[in-house]
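J.: model this:
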Amino acid sequence: ERPETPPQPSCLVPFGRDRDFVDRGTLLDQIRERCAAPASRVALVGLGGVGKSQLAIEHCYRTAEQSPDTWVFWVHASNTARLEQSFREIADRGKVRGRTDPQADVFKLVHDWLRDAKNGRWLLALDNADDAAVLSPADSGSALQQHLSRYLPMSRHGSVLVTSRTKRVAMQVVEDGDIIAIEPMHNAAAHALLRKKLRDVDEEDDSITQLATTLDHMPLALVQAAAYIRERAPRCSVQQYLDEYRQSDSRKTSLLNREERHLRRDEAASNSVLITWQISFDHIRKTRQSATELLSLMSFFDRQGIQEALLRRQSSTADEGASAVQADDEFEDDVLTLRDYSLITVTRDAKTFEMHSLVQLATRTWLESEGQLDRWREQFISHLCAEMPTGAHENWEKCQALFPHAQAALAQRPKDIESLEEWALLLYKAAWYAWQQGRAGEAEQMSVLSMEVRREMLGEENADTL
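T.: Here you go, the predicted model:
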């Protein structure tokens, strides 16, 4: 090859910088400090749509600004074709020797170029590293000869920043201690993001705060909602959006499934927060079906205080021949899988779980599309009915813990006759407790629904309906 003029370091981020970017506390400082260490490898791990890539983009631009002599590379890891293409772009921009040879291993060429300190400092962002198969040579059609991590040199003059939905995949590239968990925004940051994205739309602070809370402070959902409102203003306000959103699950789904164009998201990634998560659900189903079933069941409960006892029935019925120890192991592995994808969290007492309400909605929407919604609604009612005691005084403590789930069951009237009987019994027991607690309105609502079902099924003259 003829000698080429050595290239100057440049920034290869394929997305424009977000003028509406909102600083999220100390997150960017943490990323900067971790990446500044020699031979650092850092991963941002969290739910799809939680803002991992946006943080990585901003960090890349700040690095390019503050250190113009540093190469900034962006690698798409969503599939094997885009992964290879990203490495070819690095080879072209760095004028890596041998890159024009059709038989050359572009990953090896880039690895050797990155390892050579004479080529300067570099930061490489590995975005959407969600699928372990893409990082492995076992993937069909992959040009990788060995695991991708082997092609990312541990060089004192370089750093790697990974974004991933799953800790398990991230740990194929980084150490456990180098993972930064990315959570939804805090209220102030979510409020600021909505304000910026709404542009000139004049809105009350209270409405914006309500919308941020309703959407679980999830950045992608907030951006979606703001785009919807902004495009329809003045005929749509934040309050009108909230009113529509609260109408029903189907209306929520309709609003959140809209694919508003997002210039700073990978073209292979969905701009709908629900579809983004449903991709994760599909992947979990392929790798661990029982974890998908656990998630399906959990999606019907109140988002907080989901007791382990309510879910263990699911684990024990999965394989009647399994020993208690094996069932325990399977349940723990299912929980670990869902935690790995940040779909659930474990509370401090380690006995109860929590989920974001949007994740629950996305799960139920996915179940409906798969024709499984009724099945898991019935499972939920069966488990809760079996655990819910009567409202007698000695049961108050347990009733108090389970009552929010009974309230969630109000909107989950089943179609199956046997399940409908359980639903009526559940509401009867919950109404008993509510009445004992002086919550007359809730007690009346539940008891009326319970009685209506019993009349439908047993007739007006049956003793249970009198």
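
J.: use CA for all of it now, contacts and neighbours both
T.: OK.

J.: Tell me how many other residues surround the residue nearest to residue 387 when sequence neighbours are not counted.
T.: Closest residue to residue 387 apart from its sequence neighbours, by Cα to Cα, 6 or more residues apart in numbering: residue 310 at 7.0 Å. Close neighbours of residue 310, defined as other Cα atoms under 10 Å, add up to 21.

J.: dump the residue contacts of residue 310.
T.: 383-384, 387 (Cα atoms under 8 Å, 6 or more residues apart in numbering).

J.: What subset of these is buried?
T.: Taking 16 or more other Cα atoms under 10 Å as the criterion, what is buried in the contacts of residue 310 is 383-384.

J.: okay, the contacts of residue 310 in TSV with secondary structure next?
T.: Converted to TSV, those look like this (DSSP: H, G, I helix; E, B strand; the rest coil):
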residue	secondary structure
383	helix
384	helix
387	helix
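
J.: For residue 445, which non-adjacent residue is closest in space?
T.: Nearest non-adjacent residue to residue 445, counting by Cα to Cα, 6+ apart: residue 431, 8.0 Å away.

J.: would you list the contacts of residue 310 in TSV and tack on distance to residue 351?
T.: Shown next, in TSV, are the contacts of residue 310 (distance: Cα to Cα, whole Å):
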residue	distance to residue 351
383	17
384	16
387	15
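
J.: Of the contacts of residue 310, which is the nearest to residue 303?
T.: Nearest to residue 303, judged by Cα to Cα, of those is residue 384 at 14.2 Å.

J.: what separates the residue nearest to that closest one when sequence neighbours are not counted from residue 328, distance-wise?
T.: What sits nearest to residue 384 in space, not counting adjacent residues and going by Cα to Cα, 6+ apart, is residue 310, at 6.5 Å. According to Cα to Cα, to the nearest Å, residue 310 and residue 328 sit 14 Å apart.

J.: Sequence B follows; please return its structure for comparison with A:
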Amino acid sequence: MNIEQFHHVTNNYTYPPPHIGSHSTFDPPQDRPRAPYWTVPFGRNKDFVGRESILDQLLDMIPPNADEDDCQQTVISGLGGVGKTQIALEAAFRVRNKYRDCHVFWVPALNITTFENAYREIGQKLKIQTIENDQANIKLLVKTALSQSSDNWLLIIDNADDATLFGKNTELSSLSDFLPFNLKGSILFTTRNVEVCQKLDVRKENVIHLTEMNQSEATNMLQKGLNPHQMGDPQSLESLLEFLTNLPLAIKQASAYMIKTGMAISRYLEYCRSSDEHLIQLLSKNFDDRARYETSQNPIATTWMISFNAISRDNPLAVNYLQFMAFLAEKDIPKNILPPSHDELNVYEAIGTLKSYGFIIERERGDAYDMHRLVRLVMQNWMTRNKGELQTFITTLMRRLDVVIPYPKFSNKDICARYLPHAIMALKFQDHTLDQLLRSRILQKAAVSLYYLGKFTDAKHMNQQAVDLHVGLLGDEHPDTFTIINFSLMIATCDGQGVEWEQISRKVVELRRRVVGAEHPDTLMGMHSLSYAFLKQGRYKEAEQMAREVLELRKRVSGAKHPNTLDSMYTLSVALSKLGLYKEAEQMGQQTLQLHLEVAGAENPKTLRSMYNLSTIFYGQGRYKEAEQMSRQLLELQEKVLGVEHPDALRSMYSLSISLYKQCRYKEAEQISRQLLELQEKVLGTEHPDALASSNLLSIILCKQDRHKEDDKWTPTTPSGNEQHTNILK
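T.: A predicted model of the protein is given here:
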């Protein structure tokens, strides 16, 4: 039944007047059967696994004698597909086996019709005399009969998801008005909507919030029915369960598909990972399930679509928030990234609705949320069906991100880093935006954030997309375009190839000289970058000459203490050091460091860069103790400011290790080298030049300690990274 049909039923249904009297209530016959009544529509699930702690808790709460002073009400709540119905079903069988005199009744509350049909069956079991009358108020008759019964009974109301059916503010009578009350009775609800618990006024301690299975339970469930050849390696099984978030319905769906097709777990996982389209296709597959209502569909995607439609009907702001979150990263979604509302109360209600369905989880600090991974994917699929609406929506999302995310600077890098995963996720849909300049701005903000995190390759790739968009839209002479090109030069100083870098720099210098003049800061930026490109290619004399020229121009144009001037001083110092002119290099390096400390402070990245330059100058002169001291001081600051995994921090660890080695302090050098190599292999990969250089260094350190067997693992190679220290064997 779709939403429109459902509204038609609920808004036009009228209840006949009750005819309750001495002849219409439950009057059990004298020859009552020994077996208690049982209206559960499903057989026992022989493949049911796990959830024992939940079942133990339930069996303490739901028996009619669990509370002698009240009619016990218990709720199992949780995300659609988490296994609420299956647990209620298993609990029903266990109650029947343990309490032989307890009637067990089952009512699907999918809508008013399923509720009333189940009540009619109960009435027939109870032999209520007027239950078949055309004008009988079936719900009231059954409520009265159960309320007056002297027998123990358990009433299970499954899929009580629609809060409008149980609320007190509906035009029609609420279904909660027809729940029986009897000290010998107990009612168990299953719901994906915690708001229903509030409507029913169920005590908080009687609500069991069901989450995904643990790893052992999920593994056992997935393995049911699979052949040994389908199992494959344990890593594939573990990875698939992680991918499916240990969600029972998703596991059941995957298992059913693999049993049907004979597909191995590793192949199914590969198919899931290949694309979101393939995954949503698998999540939409129907499968046979005996514990399913005839009118229901069981794919996980369909299950959640029902909830999406209900939210869309009842709380449009909530579904708007869900749509927004679906195109952001799934973890740590800041509250302020969501569209603003003029009414804060509406915001709380919308967020509350999403939490009540289990689609999002509020983080402890209360200003951010996590979204279920598969829910996010299904919502994306729901949104992408209408291309026109998707374009409008993605453009709106990008505009919101542009407002919320400040232009990244070193001073706000931590704030921007928090937004970065969400910008990157949104940019996966950038082709759908209607505003290309907006798209370029988000790309550039993401690129700058990546740069400050030391992810230079990713920053370069993203910034180049922004450059291409700006050049295409505004031309290469537009000031905004050049701002982005300038940033390309900054990235190139960290992650550029010398020849490519030189070509870009020469093009910038030529262009800016023509447009703004030879001494404009933008032109000098290109010349400065060109000097760095010479350094990268080992053309140290050309680098020195260019750096001197730019330094003099910048002193005259911008002043001796301007950050750009200090950049040129730094470059000149590095070039002099490479030429072996250590005295002049050290003098320039010390002057640069002091000015950086004065202008920017000890924790500024450029100050740290100047400290590193001095440590290499000390090392080049054989002043290993001073190089060690500078490296230790630098590393402490870098780990605090940039993080232990930042490329600059790793480079300083290498310098520290090699300085210790040169002082014959092999144990200390080995300790630092091992720590460094572990970090580099994690961050950069085992084949990265810097990781190979560190492996080479560790091998040499072990050789010096006559530990040749251990050295076999690290075969010396000529290090291609950290080239300033490749002479360690001399």
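
J.: TM between them?
T.: Superposed pair, TM-score by TM-score structural alignment, normalised by the length of structure 1: 0.89. Supporting alignment: 447 aligned residues with a Cα RMSD of 2.5 Å.

J.: quick one on the thing from earlier: which one of the contacts of residue 310 of structure 1 is nearest residue 459 of structure 1?
T.: Distances from residue 459 of structure 1 to the contacts of residue 310 of structure 1, taken by Cα to Cα, are shortest for residue 384, at 25.6 Å.

J.: which residue lines up with the closest one in structure 2?
T.: In structure 2, the residue paired with residue 384 of structure 1 is residue 401, using TM-score structural alignment.

J.: ok, back up a step: element containing the residue nearest to residue 445 of structure 1, please.
T.: helix 417-436 (DSSP states H and E).

J.: neighbouring contacts of that helix?
T.: In contact with helix 417-436 of structure 1 (Cα under 8 Å, 6+ apart) are residues 378, 381-382, 384-385, 388-392, 396, 399, 403, 406, 409-410, 413-414, 440, 442-447, 449-451, 453-454.

J.: The match of residue 384 of structure 1 reaches residue 423, doesn't it?
T.: Yes. Assessed by Cα atoms under 8 Å, residue 401 of structure 2 is found in contact with residue 423 at 7.1 Å.

J.: And the helices in the stretch 301-450 of structure 2?
T.: For the stretch 301-450 of structure 2, applying DSSP state H, counting those that start in this stretch gives helices covering 316-326, 344-356, 373-383, 387-404, 413-427, 436-452.

J.: Kindly compare burial across the ones you listed and name the winner.
T.: Among the helices of the stretch 301-450 of structure 2, helix 436-452 has the highest mean neighbour count (mean count of other Cα atoms under 10 Å), at a mean of 23.

J.: got the angle for that one vs helix 387-404?
T.: 50 degrees (axes from the mean of the first three to the mean of the last three Cα atoms, to 10 degrees).

J.: next SSE after the helix holding residue 431 of structure 1?
T.: helix 440-458.

J.: And that following helix, how far out from the chain middle?
T.: Its chain's C-alpha centre and that of helix 440-458 of structure 1 lie 37 Å apart, by Cα atoms, centre = their mean, to the nearest Å.

J.: Now check structure 2 for the residue matching the residue nearest to residue 387 of structure 1.
T.: That one, residue 310 of structure 1, aligns with residue 337 by TM-score structural alignment.

J.: With residue 364 of structure 1 instead?
T.: Using TM-score structural alignment, residue 364 of structure 1 pairs with residue 380 in structure 2.

J.: next one: residue 293 of structure 1
T.: Residue 293 of structure 1 maps onto residue 320 in structure 2, by TM-score structural alignment.

J.: Relative to residue 114 of structure 2, how far out is its match?
T.: 30 Å.

J.: swap in residue 304 of structure 2?
T.: 20 Å.

J.: Between these two, point out the one with more neighbours.
T.: Higher neighbour count among residue 304 of structure 2 and residue 114: residue 304, with 21 against 14, using other Cα under 10 Å.

J.: who's in contact with the nearest residue to residue 402 of structure 1 once chain neighbours are set aside?
T.: Distance criterion Cα to Cα, 6+ apart; nearest residue to residue 402 of structure 1, sequence neighbours excluded, is residue 388 at 6.7 Å. Residues near residue 388 of structure 1 by Cα under 8 Å, 6+ apart: 398-399, 402, 426, 429-430.

J.: Can you report how many residues lie near residue 585 of structure 2?
T.: Neighbours of residue 585 of structure 2 using other Cα under 10 Å come to 25.

J.: Spatially nearest residue to it, not counting backbone neighbours?
T.: residue 573 (4.5 Å).

J.: Provide the aligned range in structure 1 for the helix or strand where that neighbour lies.
T.: Following DSSP H and E, one finds residue 573 of structure 2 within helix 563-578. Mapped onto structure 1 using TM-score structural alignment, helix 563-578 of structure 2 spans no residues at all.

J.: who's in contact with residue 58 of structure 1?
T.: 17-18, 21.

J.: Separate out the buried members of those.
T.: So, by 16+ other Cα under 10 Å, the buried ones in the contacts of residue 58 of structure 1 are residue 17.

J.: Turn the contacts of residue 58 of structure 1 into CSV, including distance to residue 465 of structure 1 and secondary structure.
T.: Converted to CSV, those look like this (distance: Cα to Cα, whole Å; DSSP: H, G, I helix; E, B strand; the rest coil):
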residue, distance to residue 465 of structure 1, secondary structure
17, 65, coil
18, 62, coil
21, 59, coil
